[in-house]
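In: Mind folding the following:
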Amino acid sequence: MTANTRTDDRDAEKYFTASQWQLVWTRFKRNRPAFIGGCVLLFFVLLSLFAEFVAPYSGLSGEKDTKYLAGPPQIPMFCDDAGCSWRPFIHEATHRYDVIAKSFEYKVKERKGEPVRQYLHFFVEGGDYRLFGLIPANIHLFGLEKPRDKIHVFGTDQSGL
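Out: Model (predicted):
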């Protein structure tokens, strides 16, 4: 018997003595699309467990942003017409309701001809929540400097949420 035959025998023995879960896990690891899909699913499950921490503010009606009704998404950026920054920021915006077009018009606030930036900060204090329904906390993953200012990564609806 050669060394290769012994290793083949050991591999065959591992296969025949493996539990059902070991067999499933082996096939799962070999199927690349299934493995990637499982990792994405695991990411979303973990994200949902820490949703209060990840969200910059709670979605309760008491925290409506009445200054930003039906607003477009505020995408964090690093560069604009005024230059680039190492810290991500959004532009401060003002809005007015156009009666003829029946829609809100948003304009970027300017100071001295340059857009007003609001810088994103990480691990900021915000609204109170209970992590896993047990641990009281008020730290959020990201947010703006002043707790009353809000960032709307996905925009807002007519009610300001």
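
In: all contacts plus neighbour counts: C-alpha atoms, from now on.
Out: Fine.

In: And the lengthiest helix in the chain, what's buried?
Out: Secondary structure of the chain per DSSP state H: the longest helix is helix 32-49. Residues of helix 32-49 classed as buried by neighbour count (16 or more other CA atoms under 10 Å): none.

In: so what does that helix touch, helix or strand wise?
Out: helix 20-30 (3 or more CA pairs under 8 Å, 6 or more residues apart in numbering; DSSP states H and E).

In: orientation of the helix it packs on relative to helix 32-49 in degrees?
Out: Compare the direction of helix 20-30 with that of helix 32-49 by axes from the mean of the first three to the mean of the last three CA atoms, to 10 degrees and you get 100 degrees.

In: Let's see this one next, to set against the first:
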Amino acid sequence: MKAQASMSWASQSWLAWALLSALFAALTAIFAKVGVEGINSDLATLFRTIVIGIVLAALLAATGKLQVTAGIGPRTWLFLVLSGLATGAFWLCYFRALKLGEAARVAPIDKLSVVLVAIIGVAFLGEHLSTRGWAGIALIAAGAVCVALG
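Out: Below you'll find the model as predicted:
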């Protein structure tokens, strides 16, 4: 019973998913750094993207969540396409940075995205951060710069 309760928490908690995201982002940087050693970084990005597409299609098919797209509105399509374009640009830049630099220095600069998300979220999405939240954002920025330059 206890295992079922904790499994339920893990499946519903944004924090659990965010921590897993951080773990997989770290593994992505390490695996990509090794993976781009003998190949063009853009070609490596293409191979990675193909793998992601296959895995996601299989996951959606296996869970019965692969659906017809007719019910998806134009605004949703627009922002999903924009997100896809931004993701593609991110991957191309990230893999190029990993090809040229050390993973331990590239990854912290990549995490400046946290700072940018906070600023953009407040400016354009109406989100709010407390003073303590902004202090954390400032520390993230300072930490990323210190690691990258240190």
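
In: Report the TM-score for the pair.
Out: Once superposed, chain against chain, the TM-score is 0.25 (TM-score structural alignment, normalised by the length of the second structure); 63 aligned residues with a CA RMSD of 4.8 Å.

In: one step back: heading C-terminal from the longest helix of the first structure, find the next helix or strand.
Out: Proceeding N to C from helix 32-49 of the first structure, the next assigned helix or strand is helix 51-54, under DSSP states H and E.

In: List the contacts of that next one.
Out: 47, 58, 129, 130, 131, 139, 140, 141, 142 (CA atoms under 8 Å, 6 or more residues apart in numbering).

In: Among these, name the buried ones.
Out: 58, 129, 139, 140, 141, 142.

In: which residues in the second structure form strands?
Out: Per DSSP state E, the second structure carries no strands over any range.

In: burial measure for residue 10 of the first structure, as a count.
Out: 12 (other CA atoms under 10 Å).

In: quick one: it and residue 54 of the first structure, what's the gap?
Out: 47 Å (CA to CA, to the nearest Å).

In: again with residue 78 of the first structure
Out: 21 Å.

In: Compare neighbour counts for the two and give me the winner.
Out: Taking neighbours as other CA under 10 Å, residue 78 of the first structure and residue 54 compare with residue 54 leading, 16 against 13.

In: could you dump the contacts of helix 51-54 of the first structure to CSV with secondary structure and distance to residue 118 of the first structure?
Out: Shown next, in CSV, are these (DSSP: H, G, I helix; E, B strand; the rest coil; distance: CA to CA, whole Å):
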residue, secondary structure, distance to residue 118 of the first structure
47, helix, 26
58, coil, 20
129, strand, 25
130, strand, 28
131, strand, 28
139, strand, 19
140, strand, 17
141, strand, 16
142, strand, 13
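
In: tell me which of those is nearest to residue 120 of the first structure?
Out: residue 142 (6.7 Å; CA to CA).
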